[in-house]
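Asker: Next comes the sequence, and after it the predicted model I'd like to discuss.
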Amino acid sequence: MHQLKALLWCCAVLLCVGEAIGSRAFADESPIYSSMATAQPVWAEHGMVSSQEALASQVGVEILKRGGNAVDAAVAVGFSLAVTLPRAGNIGGGGFMLVHLAKENKTIAIDYREMAPSSAHKDIFVDKEGNVDPKLSLAHGLAVGVPGTVMGMELALKKYGTMKLSQVIQPAIQQAKKGIKVTSSLANSLSHPFIKERMLEVPASKAVFYKQDGSNYQPNEWLVQGDLARSLELIAKHGSKGFYEGETAEKIVAAVTAAGGIMTLEDMQNYKAVERQPVSGTYRGYEVISMPPPSSGGVHIIEMLNMLELYPVGELGHNSAANIHLLAEVMKRAYADRSEYLGDPDFVDVPLKALTDKNYAKHLSKQIHADKATPSAQIKPGKLLPYESDQTTHYSVVDKWGNAVSNTYTLNFSYGSGIVAAGTGILLNNEMDDFSAMPGVPNGFGLVGGDANAVQGNKRPLSSMTPTIVMKNGKPFIVTGSPGGSRIITTTLQVISNVIDHGLNIAEATAAPRIHHQWLPDEIRIEKSLNVDTRRLLEAKGHQLSEKSAMGSTQTIMVTDKGLFGASDPRRADSAALGY
């Protein structure tokens, strides 16, 4: 009965839009390299790193060549990106890491998300008139959450790595001390009027990222970060205590306090990174493993895939109007649920099993019409079945033993709060904006939340970061993830579907045009490469389209019996998939 329903739905769609059914090639039936392919992946025999900055990717590859495993390389890349990609790489922010151990056939989720200071409360961003003041959660001391990156990297390395912290952090220290050559991408980001205005207001930020007269660094000039090198050396010598205690902690707290924040030394000292059980599901015979709350990414990746599995997606045609219509309708329903049910699992009861149940997906799919869009105003968080910066960055690592790391971390907005803690060289996050300042009021990415994600002391804000590993026959097949704020989840979803449903190689799956719908606002965000005929067909179904900047920067590795195939997103300059 279920198969009949799916077939009838497909036929209705195709009759409506007048598109011909094409044959579908599954990923494992199509060649890795092909003269028919529109993009080709990078190949490596032993190990591979794909990150948003080529210098950091090379650091990871060198660690692998020296006999380090995927975790050793991932930690080295994380610290290197804090130097080479300051708008997103960090030690003043936080994130999530998935670690797959080949020998044990086990995947671990490490949560090193930032935490709210202990005295934070739900009305912290509300002014005297009862209105939300967005500046307080974006460019103010109150915007800064207690950073988690250093603790998370240390936890991963101690438990699952093979090298010492002082070894893997050394390349980053040298990059900060000797300087990096400014790329055109770095120069352009620092010269952006919004970024520059914000950074020049903070003397310590100006001192690090601009010349003495306030002018911009130009491409091919050298950026030396001496204070950051000193901070990294303290971590190399003392481990996480060199960050959460002593002079670095004192300078971070002083900077936050001077900017109007409430973080204390006790908040720094009490921070803990934690291990969690990954969320997992299945999609057309593949196992999908991703990050659990306080990331919303894994839950909703699986929720959306469960709905897509009910339809013959491959036969709709890649990025056809029928395919995009279905994707948008699925996305709307997942993001409506996100607004109601997701939060920090240490503070709220998140109904994981109910949201990721395939029967719940069947229930939601009954609301989807083949020939017309459902207005978001008519979509509410689903009735669950009974059950017990846009500037983030992602990188993926696979080693010669089959271990894999998928890591996403962030400062939230580009360059975070814009506040460098004087004397440390450390940019501080504005991650507190990821809480719901007030139920129903959108955050900086337009996401609407509720009480489950309200501000509370020591609580971790909800995130869209979605480090993901797709397993095939019990082994890693796709290791992926992306930055992109609220678009992270849908970007990751499309990479997976592009490979499994449409038979694209990993480079094609990465480069393909993307769309996004997050329930509110009620529009499909599209990239400019989506063709005009498809746009008209979508508008005829009742969709509102909004063309905006490119979405995401996926860093992906595909593992095959022919070797490793990597793809670094062409949407961002300077990124690279490198191997040996």
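Answerer: Looks like it arrived, so ask away.
Asker: drop to CA atoms for contacts and neighbour counts, all remaining ones
Answerer: OK.
Asker: Quick check: Gly152 touching Tyr271?
Answerer: No: contact criterion CA atoms under 8 Å: Gly152 and Tyr271 do not qualify, at 10.3 Å.
Asker: and these two? which has more neighbours close in?
Answerer: Between Gly152 and Tyr271, counted using other CA atoms under 10 Å, Gly152 has the larger neighbour count: 25 against 20.
Asker: Excluding covalently adjacent residues, which one is nearest to the more buried one?
Answerer: Distances taken as CA to CA, 6 or more residues apart in numbering put Tyr112 closest to Gly152, at 4.9 Å, once the chain neighbours are dropped.
Asker: okay but that neighbour is in contact with Gly93, surely?
Answerer: No: the pair Tyr112 / Gly93 is not scored as a contact, 9.0 Å apart, by CA under 8 Å.
Asker: residues shared between the contacts of those two?
Answerer: For the pair Tyr112 and Gly93, residues contacting each of them under the criterion CA atoms under 8 Å, 6 or more residues apart in numbering are 148-149.
Asker: So for these two, which sits in the more crowded spot?
Answerer: Gly93 (31 against 26).
Asker: which residues touch that one?
Answerer: By CA under 8 Å, 6+ apart, Gly93 lies in contact with 113-114, 145-149, 409-412, 428-429, 431.
Asker: Tabulate those in TSV, adding columns for neighbour count, distance to Asn188 and secondary structure.
Answerer: Output for the contacts of Gly93, formatted as TSV (neighbours: other CA atoms under 10 Å; distance: CA to CA, whole Å; DSSP: H, G, I helix; E, B strand; the rest coil):
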residue	neighbour count	distance to Asn188	secondary structure
Arg113	32	28	coil
Glu114	29	28	coil
Gly145	33	27	coil
Val146	31	29	strand
Pro147	30	27	coil
Gly148	27	28	coil
Thr149	28	26	helix
Tyr409	29	22	strand
Thr410	33	19	strand
Leu411	33	18	coil
Asn412	32	19	coil
Leu428	28	21	coil
Asn429	33	20	coil
Glu431	31	23	helix
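Asker: and which of those residues is nearest Asp561?
Answerer: Tyr409 (30.0 Å; CA to CA).
Asker: Please compare the first structure with the one that follows:
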Amino acid sequence: MGYRRGKSLSNDMEKQSHERETAVGTAGMVVSPHPVATDIGEKILKEGGNAVDAAVAIQFALNVVEPMMTGIGGSGFLMVYDNKKKDVKIYDGHTRAPKGVHPEMFLDDNREVIDFRKRSTHGTAVGIPGILKAMDTALEEHGTKSLADLIQPAIDAAESGVQVNWVLEEALQNFHYRLGKEAKAFYFPEGKPLNEGDSLVKEHLAKTFRILQNKGISAFYEGEIAEAIVANLKEEGGFMTLEDLKNYRLTVDEPIWGEYKGYKIASSAPPSAGGLTVIQILKVLEKFDLSQYDAKSWEKYYLITEAMRLAFADKIAYSGDPEFSDLPIKGLLHDDYIGERAKAVSFERRNDAIDYGNPWKYQEGEPKQVIRQPDDMEKSETTHFTVVDQWGNIAACTSTVEHPFGSGIMVKGYGFLLNNELTDFDANPGGINEAQPDKRPVSCKSPTILFKDDKPVLTLGSPGGPTIIGSVFQTIVNVIDHKMNLKEAIEEPRIFASSGPLIEWEPGISMEAKGEMESKGFEFGDEPSRIGNVQAIQIDHGKGRLYGAADSSREGKAAGITENQIKS
């Protein structure tokens, strides 16, 4: 199980990891990628809080322990299932573009695309952060505890210090080049990187949290925090103004709904392309019935690869912000269109001609010109966590600062990093996802809930940029088609392909099947890599049990609670 960490584990350590990463509960469950965050969420549930209360506390905690993945300078999609109303909503705290952006912002004087590392660590990469607004709005509508109380555990952790774990150590080793001057000084004290086991005290971040605790989330969008953000970005050549921050708009969205083998699926809606693409892939796979193939067979790998390539070709062509463009959502999920796309899968070899289709045949509207983009982006990182409470409510959140450490710009004196999410806009202008003021770039975040007989039975999500989609749908088919338990479904080695021939792969996939795939024209990366970090909860209504599982690719923890642990 520990192979994905790049470290071999002793049997005792492997057993401890498995015990930390799995849990059973009857009255609540928390799963997050870090033990400190999970413990904080568990404490909130035991104190009688609900899923949204716990999610807010976890998000603040993850800013302390997973700063390279998420934080108040970033964005996120928070999916909430209200069990009383039987209703699912998405609090879309996705970043928006400042008024100063323009479609050619990522081109140099020669109209060539600026190198990704350069454009993603510049002030112009930073979008208006929305995760705090999402958390605040969800708390207002669903929460039972005060924001001040939910921030306090993260303040305690920041002030007392948290241990650097192997995930942060590895991120500092691999992505130090993304850190700006302020962040470099903090994470490389006296020029030396922090190592696993070092204690990290975050006084400036605690100060920022105390301001939010006393003045509310509006203090981030107006006042001294906002002024510090704008001043820092001005020094870095950014566009953002105080007016941009003050005018940030959150939307509360309906999910995208789909079906797979008798399960209803609710997932993220545009401007995230994640949910739509997950459902489109599953609809293509349903035409072939994956359950007849072994989980490690070449036929399974072949089908999921071609389904991904078809859906990603469409995603690249037709994803955008629905406030700015009509999107062919109905057409992309139309049964006749899915049938048409599925005909591209032959089993004989890789289909060299896979490209985007024409979903506009199946709905009214006008397609926009498709502009090809450079394939120079590095893999982004994010985080996902999920909670079920004693009342059956669910919160599932995927939040991010985009690439590891975001833009690398740390707000001086306030201890948090700013995102680089505007690099999710097209670098080459003219398409549906070009940069425009107040627009939201395309995302792949896919917080997802599955229902059976109108009852929620599984909630999951993952980080990983485009690979989020691959991680989420593969976990779903492992549970439904291959009848794996939740931990097995998460740990089963994954593969990922976008629209091209190259396949990313994790250690543990069948080498025999890999060879068969290569004989059919597929190309595999030279080395395996980690793909995603799934956190999930399964709900067994018959047994009254909750099963939580965290992915071993980080230091995740699942915590289940029982009725007698909840304070009355």
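Answerer: Right, received. Where do you want to start? Not measured: the values here are computed from a predicted model.
Asker: For the residue nearest to Gly152 of structure 1, give me its contacts.
Answerer: Taking CA under 8 Å, 6+ apart as the test, what Tyr112 of structure 1 contacts is 94-96, 148-149, 151-152, 272-274.
Asker: now structure 2: which of those residues match?
Answerer: Among the contacts of Tyr112 of structure 1, the contacts conserved in structure 2 (both residues aligned by TM-score structural alignment, their matches' CA atoms under 8 Å) are 94-96, 148-149, 151-152, 273-274.
Asker: So which of the residues you listed belong to helices?
Answerer: Of the positions in the kept ones among the contacts of Tyr112 of structure 1, 149, 151-152 sit in helices, assigned by DSSP state H.
Asker: Let me see the contact set for the alignment partner in structure 2 of Met97 of structure 1.
Answerer: The criterion is TM-score structural alignment: under it, Met97 of structure 1 has Leu78 as its aligned partner in structure 2. Leu78 of structure 2 sits next to 90-93, 134-135, 395-398, 447 when contact means CA under 8 Å, 6+ apart.
Asker: Not counting sequence-adjacent ones, nearest residue to Leu78 of structure 2?
Answerer: Distance criterion CA to CA, 6+ apart; nearest residue to Leu78 of structure 2, sequence neighbours excluded, is Cys397 at 4.3 Å.
Asker: Wait, the one you found touches Thr382, no?
Answerer: No: counting by CA under 8 Å, Thr382 is not a contact partner of Cys397 of structure 2; they are 10.6 Å apart.
Asker: Which member of the kept ones among the contacts of Tyr112 of structure 1 is positioned nearest Gly246 of structure 1?
Answerer: For Gly246 of structure 1, the nearest member of those is Met151. The distance, counting by CA to CA, is 15.1 Å.
Asker: Tyr302 of structure 2 versus Tyr293 of structure 2, what's the distance?
Answerer: 11 Å (CA to CA, to the nearest Å).
Asker: More neighbours: these two, which one.
Answerer: Between Tyr293 of structure 2 and Tyr302, counting by other CA under 10 Å, Tyr302 is the more crowded of the two (23 against 15).
Asker: Now for the counterpart of Pro67 of structure 2 in structure 1, how many residues are close by?
Answerer: Under the alignment (TM-score structural alignment), Pro67 of structure 2 pairs with Pro86 of structure 1. Counted with other CA under 10 Å, residues neighbouring Pro86 of structure 1 total 21.
Asker: Surely Lys158 of structure 1 forms part of a helix?
Answerer: Yes: remark: Lys158 of structure 1 belongs to a helix, assigned using DSSP: H, G, I helix; E, B strand; the rest coil.
Asker: Can you tell me what it aligns to in structure 2?
Answerer: For Lys158 of structure 1, the aligned position in structure 2 is occupied by Glu140, per TM-score structural alignment.
Asker: Map Leu364 of structure 1 across to structure 2 for me.
Answerer: Residue-level alignment of Leu364 of structure 1 against structure 2, with TM-score structural alignment as criterion, gives Arg341.
Asker: matching residues in structure 2 for stretch 533-541 of structure 1?
Answerer: Using TM-score structural alignment, stretch 533-541 of structure 1 lines up with residues 512-520 of structure 2.
Asker: Kindly report the same for stretch 106-118 of structure 1.
Answerer: Using TM-score structural alignment, the residues of structure 2 aligned to stretch 106-118 of structure 1 are 87-99.
Asker: related to what we said a few turns ago, what sits up against the match of stretch 533-541 of structure 1?
Answerer: Stretch 512-520 of structure 2 is contacted from outside by 296-298, 301-302, 348-350, 524, using CA under 8 Å, 6+ apart.
Asker: With stretch 176-196 of structure 1 instead?
Answerer: Applying CA under 8 Å, 6+ apart, the contact partners of stretch 176-196 of structure 1 are 83-85, 209, 216-226, 228-229, 414-415, 418, 573-574.
Asker: Among those, name the buried ones.
Answerer: For these, burial is judged from neighbour counts taken by 16 or more other CA atoms under 10 Å, and it is met by 83-85, 209, 217-218, 223-226, 228-229, 414-415, 418, 573-574.
Asker: What about the residues you listed, which are in strands?
Answerer: Among those, the members falling in strands (DSSP state E) are Leu223.
Asker: Which residue range of structure 2 does stretch 328-337 of structure 1 align onto?
Answerer: Counting by TM-score structural alignment, stretch 328-337 of structure 1 sits on residues 305-314 of structure 2.
Asker: compared with structure 1, how much does the matching stretch deviate?
Answerer: If you overlay the two and look at stretch 305-314 of structure 2, the average distance to its match in structure 1 is 0.7 Å (mean CA distance after the TM-score superposition for structure 1).
Asker: Endpoints of stretch 125-133 of structure 1, how far apart?
Answerer: Across stretch 125-133 of structure 1, the straight-line distance between its terminal residues is 6 Å, by CA to CA.
Asker: now stretch 479-489 of structure 2
Answerer: Here the two ends of stretch 479-489 of structure 2 are set 6 Å apart, with distance taken as CA to CA.
Asker: Would you check the span in structure 1 matched by it?
Answerer: When structure 1 is aligned by TM-score structural alignment, the counterpart of stretch 479-489 of structure 2 is residues 499-509.
Asker: so how far is the matching stretch from its chain's centroid?
Answerer: 20 Å (CA atoms, centre = their mean, to the nearest Å).
Asker: Good, wrapping up.
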